[in-house]
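**Q** generate coordinates for the sequence data below:
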Amino acid sequence: MSGSTLERITIEPETQAKACVIWLHGLGDSGAGFSPIVPALNMPAQLGVRFIFPHAPEQAVTINQGYVMRSWYDIKGMDIGNRAFMPDVLASEKHVRDLIDEQIAAGIASDKIVLAGFSQGGVMSLFTGLRYEQPLAGILAMSCYLATGESLPEALSDSNKATPLLQHHGEQDEVVPFMAGKMAFDALKAAGYDTQWQQYAMGHSVVPEQIRDISQWLIKRLS
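**A** Down below sits the predicted model:
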């Protein structure tokens, strides 16, 4: 199977890689935006966790006056129900699937792979992870919403119906409304997903307390 064409930053563990975290950035950022987080996560060496921070494709973004920037999908308006331009979401899902498949082909079991993302990247981690046909170790969705608004995506995979989800959101998020994240959580919970909600006194960002919580969750998922 051919690998992903996405450029990325890869941080290898000190020991042989036995697990992987694929971490998707937000609008206008790049993999370099989150890659410095790895030392702060303090993963035990024996877990052998490889981190991959892919760069989204460059494309015009309507709400940003059509400027070309790294984006997993176009945003044509601020209404959460229609914020994610679905043809782009599906194209980016293919890129993310290729990344997962690439790691499986390299010898990492699917249930040792965590799909993580912030903002647009969180939207993609939920959309892709919930539809992926092999069981993942976990899905981390930070400061985001469902690509499909109030409803869950179509073609959900039974393989990830029991996969642990962790959803984080800032109480003062000025970019993605707090209630949009909570709406996604409520929809997942109502559908029987094993999801956990944590909120923080922050805006559209990441705080040290949150990083500690993510570290503990990742260690549990990948041990």
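
**Q** when you work out contacts or count neighbours from here on, use the C-alpha atoms and nothing else.
**A** Will do.

**Q** how far out from the middle of the chain is stretch 165-179?
**A** 14 Å (CA atoms, centre = their mean, to the nearest Å).

**Q** with stretch 177-188 instead?
**A** Relative to the chain's own centre, stretch 177-188 is displaced by 15 Å; criterion: CA atoms, centre = their mean.

**Q** contact partners of that stretch?
**A** With contacts defined as CA atoms under 8 Å, 6 or more residues apart in numbering, stretch 177-188 is touched by 80, 143-146, 149-152, 167-172, 195, 197.

**Q** after the helix ranked longest in the chain, next one along is what?
**A** Counting residues, the longest helix found in the chain (DSSP state H) is helix 86-105. Toward the C-terminal end, the helix or strand that comes next after helix 86-105 (DSSP states H and E) is strand 113-118.

**Q** report the angle between that next one and helix 86-105.
**A** 140 degrees (axes from the mean of the first three to the mean of the last three CA atoms, to 10 degrees).

**Q** could you also give me the structure for this next sequence, so I can compare it with the first?
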Amino acid sequence: MLPPHRLRRPHAAPSHRPPLLILLHGKGSSEVDLFQLADLFDPRFIVLSLRAPFQNASGLYRWYERQDTADGSVYNEEEVRASRLYLVQAINDSVMALGADPQQVYLFGFSQGAAMAMSVALTAPRRIRGLVAIAGRLLPAIAPFGAPAESMSHLRVLLQHGLKDEVVPFAESATACQLFAELSVKQGIREYAAGHTITPAMLRDARQFLRVQLDTTLVKDQDGAAQD
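**A** Have a look, this model is predicted:
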């Protein structure tokens, strides 16, 4: 059974199992937020916008609690770990329930959703093909669950961040980009004159990145099938 979500089917009937794009919102939001962007993404995708598992007092949702202290940020590590498992299970269930291609699963996350997308890439890389992480950060709580670097060679990662971000500093994405590079993951980072938000330029670049990944990987897969 899928968690609470919003769903957009591919715009045209696919000739094979369609790729899946999962949208992951930030703290204090819900699955409705990023779903407003669903029809802007490549029409070949199944687009699934997921709700985070923990509810705030406001009635909206979060992936984990974080507090700023004099000694730095303090994370609720139990929530981080629970959300990571929740997301991995949601990916598995979505592929099965929606008939998606398990080799063509992509994540698009903002803020906490971006942090969770990177967490899946680093701990369960075989579950996804790539991701777009906007204004995200690495979460220390997932480090013990890191996967071997050789299991990440297929990943494609785009990190996006506003230079004026007052919530998550740009340095967080720079640090993440360096880690992915050290793991030999094909990655890129793009900076924008923006705060803690998704700008039209970010969305344009994200859409192009995802379209290129689809065009490249689907052609390779079809060529491989033809050779078989």
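
**Q** quick one: TM-score?
**A** Remark: TM-score between the superposed chains equals 0.84 [TM-score structural alignment, normalised by the length of the first structure]; 210 aligned residues with a CA RMSD of 2.4 Å.

**Q** re the thing from before, mind giving me the PyMOL command for buried ones among the contacts of stretch 177-188 of the first structure?
**A** Buried subset of the contacts of stretch 177-188 of the first structure, written as a PyMOL selection, criterion 16 or more other CA atoms under 10 Å:
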select buried, resi 80+143+144+145+146+149+150+152+167+168+169+170+171+172+195
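
**Q** mind checking which of the contacts of stretch 177-188 of the first structure are in strands?
**A** 167, 168, 169, 170, 195, 197 (DSSP state E).

**Q** which residues does the corresponding residue of the second structure for the second one contact?
**A** I take that to be residue 168 of the first structure. Using TM-score structural alignment, the equivalent of residue 168 of the first structure in the second structure is residue 160. Taking CA under 8 Å, 6+ apart, we find residue 160 of the second structure in contact with 132, 133, 134, 135, 173, 189, 190, 191, 192, 202.

**Q** make CSV out of those and add distance to residue 98 of the second structure.
**A** Compiled in CSV, the contacts of residue 160 of the second structure are given as follows (distance: CA to CA, whole Å):
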residue, distance to residue 98 of the second structure
132, 22
133, 24
134, 26
135, 29
173, 32
189, 31
190, 32
191, 34
192, 35
202, 28
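
**Q** which ones among those are found in helices?
**A** Per DSSP H, helices hold the following members of those: 173, 202.

**Q** which one of the contacts of residue 160 of the second structure is nearest residue 110 of the second structure?
**A** Using CA to CA, residue 134 comes nearest to residue 110 of the second structure of the contacts of residue 160 of the second structure, at 4.8 Å.

**Q** so what corresponds to that closest one in the first structure?
**A** Using TM-score structural alignment, the equivalent of residue 134 of the second structure in the first structure is residue 142.

**Q** so its match makes contact with residue 119?
**A** Yes - here residue 142 of the first structure lies in contact with residue 119, judged by CA atoms under 8 Å, at a distance of 6.1 Å.

**Q** residue 69 of the second structure versus the residue positioned nearest the centre of the second structure, what's the distance?
**A** The structure's the second structure has its C-alpha centroid closest to residue 107; by CA atoms, centre = their mean the separation is 3.1 Å. Distance from residue 107 of the second structure to residue 69 of the second structure, counting by CA to CA, to the nearest Å: 31 Å.

**Q** no further queries at this time; thank you.
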